[in-house]
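Novice: Generate a structure from the sequence data that follows.
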Amino acid sequence: MKFIVDNWMLLLIMLSSGGMLAWPMLRGANTGTLTAQGAVQLINRSRAQVVDVRDPEEFAAGHVTNSKNVPLNQLEEKLPTAVKNKTVPLILVCATGARANRAVATAKKLGYEQAQAIAGGLKGWKDANLPIEKT
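Specialist: You can find the predicted model right below:
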């Protein structure tokens, strides 16, 4: 007990630094975000399916190559027909990542346990100098 009383400041620093180190890991686990490079690895190694949850006009202006467009407001009805295999990783993307993070919760509710959103959305994808296509 004397040690704790004598070294309370060191213990406080230890606990706060541990919390700061753990925070990004805990936050990332809840949002389902992954880097653009991580998404490429999932696509190449696990045949992940990319679903763009933006509106069709935004999708036509530019999107991840071979991605499917299922707008966020139609996700519950159209995702099961767009991506039939619920066991493959599902990568969700939008313009900045906000809509895709909401879509992760919907996809997991529908049974897509490996659903994740790309950090930063299509902007993060472009910032990583990865290709996009236009329709």
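Novice: going forward, measure contacts between C-alpha atoms and count neighbours the same way
Specialist: OK.
Novice: Run a quick neighbour tally on the nearest residue to Val53 once chain neighbours are set aside.
Specialist: Distances taken as C-alpha to C-alpha, 6 or more residues apart in numbering put Pro71 closest to Val53, at 4.3 Å, once the chain neighbours are dropped. Neighbourhood size, Pro71 [other C-alpha atoms under 10 Å]: 20.
Novice: this one as well, want them side by side:
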Amino acid sequence: MERWFEFMGNHPILFGILAVLIVVFVIMEGKRNGRKISPQSLGILVKAQNAMLIDLRDAKDFREGHISGSRNIPYSQIKNHIDELKTAGRPLVFICNLGQVAGAAVQQVAHADSYRLDGGISNWKAQGLPLVKSK
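Specialist: Purely as a prediction, here's the structure:
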């Protein structure tokens, strides 16, 4: 740690550049993955703006448990639905297992008002929120 402070003192310009690059990286990563919405805020968005919930998991996982009112469009088939989703006149919320795939879907669809569920279904379950099972 002492050597780190010595480096900062001897090379303030390099340290400044490093700090700026770290901040830019964090900002760009946040934008790349789309806006997050918490499980608590999801219900508010659905009720207030009639948000469309898109579950990107495969049909088997969807049947085992999904958020009430969500529609299953597996990520492998998202390209077939891009035009339909882009023209939706309401917010879109993409849901996957952990939130990473949903971030990629937000980018692909490029809908002006779209979100990804923060932490995905795993976070939803961890917070004890209900899932609906299909028959």
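Novice: Quick check: TM-score for this pair?
Specialist: Aligned and superposed, the two chains score 0.72 in TM-score terms (TM-score structural alignment, normalised by the length of structure 1); 125 aligned residues with a C-alpha RMSD of 2.8 Å.
Novice: which residue lines up with the residue nearest to Val53 of structure 1 in structure 2?
Specialist: In structure 2, the residue equivalent to Pro71 of structure 1 is Pro74, according to TM-score structural alignment.
Novice: Tell me the spacing between its match and Lys47 of structure 2.
Specialist: Distance, Pro74 of structure 2 to Lys47 of structure 2, using C-alpha to C-alpha, to the nearest Å: 24 Å.
Novice: mind listing the helices for structure 2?
Specialist: 2-10, 12-32, 39-49, 59-64, 82-86, 100-109, 120-126 (DSSP state H).
Novice: Taking the centroid of structure 1, which residue is nearest it?
Specialist: Ala117 (1.8 Å; C-alpha atoms, centre = their mean).
Novice: That residue is in contact with Gly32, isn't it?
Specialist: Yes: between Ala117 of structure 1 and Gly32 there is a contact at 5.7 Å, judged by C-alpha atoms under 8 Å.
Novice: Name the residues contacting each of these two.
Specialist: 101, 104 (C-alpha atoms under 8 Å, 6 or more residues apart in numbering).
Novice: Any chance of the helices of structure 2 in CSV with distance to Val132 of structure 2 and mean neighbour count as columns?
Specialist: Below are the helices of structure 2 laid out as CSV (distance: least, C-alpha to C-alpha, whole Å; neighbours: other C-alpha atoms under 10 Å):
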stretch, distance to Val132 of structure 2, mean neighbour count
helix 2-10, 52, 10
helix 12-32, 30, 12
helix 39-49, 15, 13
helix 59-64, 8, 14
helix 82-86, 23, 15
helix 100-109, 20, 20
helix 120-126, 12, 17
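Novice: got those helices as TSV, with distance to Ser134 of structure 2 columns?
Specialist: As requested, the helices of structure 2 are exported to TSV (distance: least, C-alpha to C-alpha, whole Å):
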stretch	distance to Ser134 of structure 2
helix 2-10	56
helix 12-32	33
helix 39-49	20
helix 59-64	5
helix 82-86	23
helix 100-109	22
helix 120-126	16
